[in-house]
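S.K.: Just to be clear, the model below is a prediction. Sequence and coordinates:
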Amino acid sequence: MAYCPANLYPLPQPDWSKDAVIYQVNTRQFSQAGTFDGVTEKLAHIAGLGAKILWLMPIHPIGEKHRKGELGSPYAVKDYLAINPEFGDQSSLRRLIDQAHALGLKVILDWVPNHSAWDNHLVTQHPEWYARDYKGDFRPSPWWDWSDIIEFDYEQPGLRDYMIKAMAYWVEEFDIDGYRCDVAGYVPNDFWRQLRVALDDIKPVFLLAEWEDRDLHRDGFNMSYAWSWNEAMHEIAQGQAPVDRLRKYYSWNERAWPRSAYRMTFVSNHDKNAWDGTQQEQFGECLEAAIVLSVLGEGMPLIHNGQEAGESKRLAFFERDPI
């Protein structure tokens, strides 16, 4: 019997998500103020672009131990239940979310489940929740230069319970509409099944996986990154692959992925901009074609903050560097 993901992975999508566009906000860089209020002031502009989902990069306090740069990476979370005072407070976050909802926008928070900052309170309160290397020391990720974080151990039931309750907190208390889950493939898939059940008991949520694995759709995600689409477009733009490379991507995507699964297509995002360059540097003369295909082709298009204005510079990742 032929493999048919469309039958194996029935995935109902919310009606509001049909033909949606997602807009990514780096609060630190989005406005001159670098605050939630600075984002709130521009929500009408974002909605006017046709966006339906507002993705806020991590809003939590940032670790100080082994911090990178002056302000650190927002993905080195010091406290999952608190707000980075650099951005504002609970009141200003609530104003942002309430105004977004009034404009018809859904708000998803960026969540970092795979690792925390070295000085997260969980390190001292629950050291058993962290992965260890062969010497018994806390383990930064071996794959990238992530020396400012240490990885969790999802074999620990207590960690799973804590993480689910922490994610439920923001849904219950702030009425957010879902999460973008950082490096989702580094977390066991069965955790995502647990999370989906727990969050949907509160309200239906939208989950975006920063990963490219069709099984994540079976385990609770509405949308995953179309990294392969971006890579195909980049190779074509750089003259490293024929245009037929794109046809092969669409064929693979149609045959191997659940029909109802959303795939996020993007020309730029915070990672691509910070480490690979502006959209112009990446795509050159093919930029306009890449943008058009990201919107008109299969998938849900992402607008990286500032992309609509030309994205003329690489934004610093560890410092204040307003668009």
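M.R.: Perfect, I can see it now. Numbering: from 1, shown residues only.
S.K.: Only C-alpha atoms from now on, for both contacts and neighbour counts.
M.R.: Fine.
S.K.: burial measure for residue 285, as a count.
M.R.: 12 (other CA atoms under 10 Å).
S.K.: Ignore what I typed, I meant residue 141.
M.R.: By the criterion of other CA under 10 Å, residue 141 has 16 neighbours.
S.K.: got it, and residue 152?
M.R.: 25.
S.K.: That one touches residue 127, doesn't it?
M.R.: No. Contact criterion CA atoms under 8 Å: residue 152 and residue 127 do not qualify, at 9.4 Å.
S.K.: for residue 284, what are its contacts?
M.R.: Counting by CA atoms under 8 Å, 6 or more residues apart in numbering, residue 284 touches residue 237.
S.K.: all helices of the stretch 101-250 of the chain, in order?
M.R.: Remark: helices assigned in the stretch 101-250 of the chain by DSSP state H, counting those that start in this stretch are 121-125, 157-174, 189-200, 215-218, 227-237, 244-256.
S.K.: would JSON lines of those with distance to residue 99 be doable?
M.R.: Formatted as JSON lines, those follow (distance: least, CA to CA, whole Å):
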{"stretch": "helix 121-125", "distance to residue 99": "32"}
{"stretch": "helix 157-174", "distance to residue 99": "12"}
{"stretch": "helix 189-200", "distance to residue 99": "23"}
{"stretch": "helix 215-218", "distance to residue 99": "30"}
{"stretch": "helix 227-237", "distance to residue 99": "32"}
{"stretch": "helix 244-256", "distance to residue 99": "36"}
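S.K.: here's the one I want to compare it with:
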Amino acid sequence: MRAVASTHQHPTTYQIFTRVWLDELSRGAGVRVDLASVPDAELDRLAGLGFDFLYLMGIWTLGSEGPRISREMEGLREEHDRALPGWTAADVVGSPFAVARYAVSPSFGGDPALAALRERLRARGLGLILDFVPNHVARDHHWIEEQPACFLRDARGAVLAGKDPYFPPWRDTAQLDARLQVTRAALIEALLGVAGRCDGVRCDMAMLLLREVFEKTWASRPPVAGEPLAQGELWAEAIDTVRRAHPGFLFIAEAYWDLEWRLQMLGFDYTYDKSFYDRLSHASAHAIRGHLSAGLDYQRRSVRFMENHDEPRAAGVLPPDRRKAAIFLAATVPGMRFFHHGQLEGRKIRAALHLARVTTEAVDPRSLAFHTALLEALKNPALRTGSFAMLSPQGNEAESFVAYRWDVVGPQGEVAPVVAVVNFAPARGGCRIPLDLAGIGGREVRLVDRMSGEAYTRDGDALLDGARGLGVVLPAYGMHLFEVRR
């Protein structure tokens, strides 16, 4: 059995929108598929691609209020029309982030089905990541009756909808008051229950629960008089409590507003790197090199992605050449490499969060071939457990290039480096890159490009020479991923 990836590696994670995945599998099989009956061939496929974790989004039980409110929200109509032309009210099943109970939805087979799937994943070396939504719950969550003090209310006593400070409230949710000890205790108890079912959690909008953020967001609504206040930071207490019960449990924070480092220091293993996504989507090689100059301890705790359920499909908004270069960079720098359900196949239509299914799209064979080659390359030990360093392209067109290397020491003490080079510009360009790789002096060196399959022989002394180095010419947004072999 392949062990579940250590948090000290640079693991690869695949995000799946559970309801859409099961719908697709059911249509393909001609029978209803739940979590317990996912075909072995599908799990074998995902394991064979080299993923370390599956993140199953949206498995929890939803109430009746969330779907009802979703059906009444006119603002969703345009999104639904794009995702599923001809949709009906029956397709609107509610947001997966309006959780009514942390129990697996009966429509997916319930908790026993998830437990069975988890064992099948573990047998393939795949870890399981699930959602935890700490800021709010569904408007018919059982805590509203059982723990009424946990909720923020208006002057008339009505429970307020969940929100962040920059957007309208989420009408289908109920806002928790994270300042209170009773709320913190309930959240940690729920989190312990989730942790018993999986190997890690992706914490939705984790920065909203930071003390300074929450107090600023809800400054106009003081805590309920007489309720004891929680002390310190929620995340520090929650992470320590869960890890005492489940050593090695993985914490991922959805995070924005430059609060990623703060959350990492509170104990999160990984935080979303939206800034890198924005640079890959809109900025230049210079901005990307600047972003990658941050400390390596921060880098290795970053989640690198070009798609997730909140962002548009990369194939729908980026030209193919830039899209491939951006995905390549996101997948080969330090951190958790994050891929999204449908990304490999080049889908252009993003699933609507409130719908049960999405329209069918044809597979883009070029996208699938590219992702398959990239995922195969990511199995290289240097890219999984090695040390990372930026390289310095030289020459008149060097500003367009991003280059770096990975080193790993083999069982006999040998160094097996990998060198990545990307011309992140809309025009053909060239540069020279001195490679200070131990053990290549006085030898011929073979450079095998894992993306194209081509191989080149070079003189090691020339590669070491600061005035010569590795000469590279690439088309617009072209890339190399060289395994350096003596």
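M.R.: On my side now, so go ahead. From a predicted model like this one, the values you see are computed outputs, not experimental measurements.
S.K.: Determine which stretch of the helices of the stretch 101-250 of structure 1 is the most buried.
M.R.: Burial of the helices of the stretch 101-250 of structure 1 is given as mean neighbour count (mean count of other CA atoms under 10 Å); helix 215-218 ranks first at a mean of 21.
S.K.: Distance from the chain centre to that one, please.
M.R.: 16 Å (CA atoms, centre = their mean, to the nearest Å).
S.K.: so that helix aligns onto which residues of structure 2?
M.R.: Following TM-score structural alignment, the aligned partner range for helix 215-218 of structure 1 in structure 2 is 262-265.
S.K.: Residues contacting the matching stretch, please?
M.R.: By CA under 8 Å, 6+ apart, stretch 262-265 of structure 2 touches 207, 253, 270, 271, 298, 301.
S.K.: Need the counterpart of the first one in structure 1.
M.R.: The one in question is residue 207 of structure 2. Match for residue 207 of structure 2 (TM-score structural alignment): residue 185.
S.K.: for the last one, same thing?
M.R.: Residue 301 of structure 2 is assigned residue 262 in structure 1 as its aligned equivalent, the criterion being TM-score structural alignment.
S.K.: Quick check: that match touching residue 214?
M.R.: No. Applying CA under 8 Å as the test, residue 262 of structure 1 and residue 214 come out as separate, 10.4 Å apart.
S.K.: In terms of neighbours, single out the busier of those two.
M.R.: residue 262 (24 against 19).
S.K.: returning to what we had before: how far away is the match of residue 207 of structure 2 from residue 302 of structure 1?
M.R.: 20 Å (CA to CA, to the nearest Å).
S.K.: Looking only at neighbour counts, state which of these two leads.
M.R.: A direct count of neighbours by other CA under 10 Å for residue 185 of structure 1 and residue 302 places residue 302 higher, at 25 against 16.
S.K.: Tell me who's in contact with that one.
M.R.: 21, 22, 23, 24, 264, 265, 266, 267, 268, 269, 294.
S.K.: before we move on, back to that, mind putting the contacts of stretch 262-265 of structure 2 in JSON lines, distance to residue 46 of structure 2 included?
M.R.: Output for the contacts of stretch 262-265 of structure 2, formatted as JSON lines (distance: CA to CA, whole Å):
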{"residue": "207", "distance to residue 46 of structure 2": "31"}
{"residue": "253", "distance to residue 46 of structure 2": "24"}
{"residue": "270", "distance to residue 46 of structure 2": "22"}
{"residue": "271", "distance to residue 46 of structure 2": "24"}
{"residue": "298", "distance to residue 46 of structure 2": "28"}
{"residue": "301", "distance to residue 46 of structure 2": "23"}
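S.K.: Which of these fall within strands?
M.R.: Within these, residues falling in strands by DSSP state E are 253, 270, 271.
S.K.: how far does stretch 50-58 of structure 2 stretch from start to finish?
M.R.: Note: stretch 50-58 of structure 2 ends 23 Å apart using CA to CA.
S.K.: Just the buried positions in it, please.
M.R.: For stretch 50-58 of structure 2, a neighbour-count test (16 or more other CA atoms under 10 Å) marks 50, 51, 52, 53, 54, 55, 56, 57, 58 as buried.
S.K.: which one of these sits closest to residue 201 of structure 2?
M.R.: Using CA to CA, residue 55 comes nearest to residue 201 of structure 2 of the buried residues of stretch 50-58 of structure 2, at 8.4 Å.
S.K.: Under a three-state scheme, what state does the closest one occupy?
M.R.: strand (DSSP: H, G, I helix; E, B strand; the rest coil).
S.K.: What segments of the stretch 51-200 of structure 2 are strands?
M.R.: Counting by DSSP state E, counting those that start in this stretch, the segments of the stretch 51-200 of structure 2 that form strands are 53-57, 60-61, 101-104, 127-132, 136-138, 173-175, 200-203.
S.K.: likewise the stretch 251-400 of structure 2?
M.R.: 270-272, 302-305, 336-340, 387-390.
S.K.: measure residue 228 of structure 1 to residue 266 of structure 1 for me?
M.R.: In terms of CA to CA, residue 228 of structure 1 sits 10 Å off from residue 266 of structure 1.
S.K.: ah, wrong one, I meant residue 80 of structure 1
M.R.: For residue 80 of structure 1, the distance to residue 266 of structure 1 - CA to CA - is 28 Å.
S.K.: What's residue 128 of structure 2 aligned with over in structure 1?
M.R.: Per TM-score structural alignment, residue 128 of structure 2 is aligned with residue 107.
S.K.: is it true that its match touches residue 100?
M.R.: Yes. The pair residue 107 of structure 1 / residue 100 is scored as a contact, 7.2 Å apart, by CA under 8 Å.
S.K.: ok, the residue nearest to the spatial centre of structure 1 - contacts?
M.R.: The C-alpha lying nearest the average C-alpha coordinate of structure 1 belongs to residue 180 (CA atoms, centre = their mean; 3.8 Å). By CA under 8 Å, 6+ apart, residue 180 of structure 1 lies in contact with 55, 108, 109, 110, 111, 207, 208, 209, 210.
S.K.: surely the fourth one meets residue 55?
M.R.: Yes. Using CA under 8 Å, residue 110 of structure 1 and residue 55 qualify as a contacting pair, with a distance of 6.9 Å.
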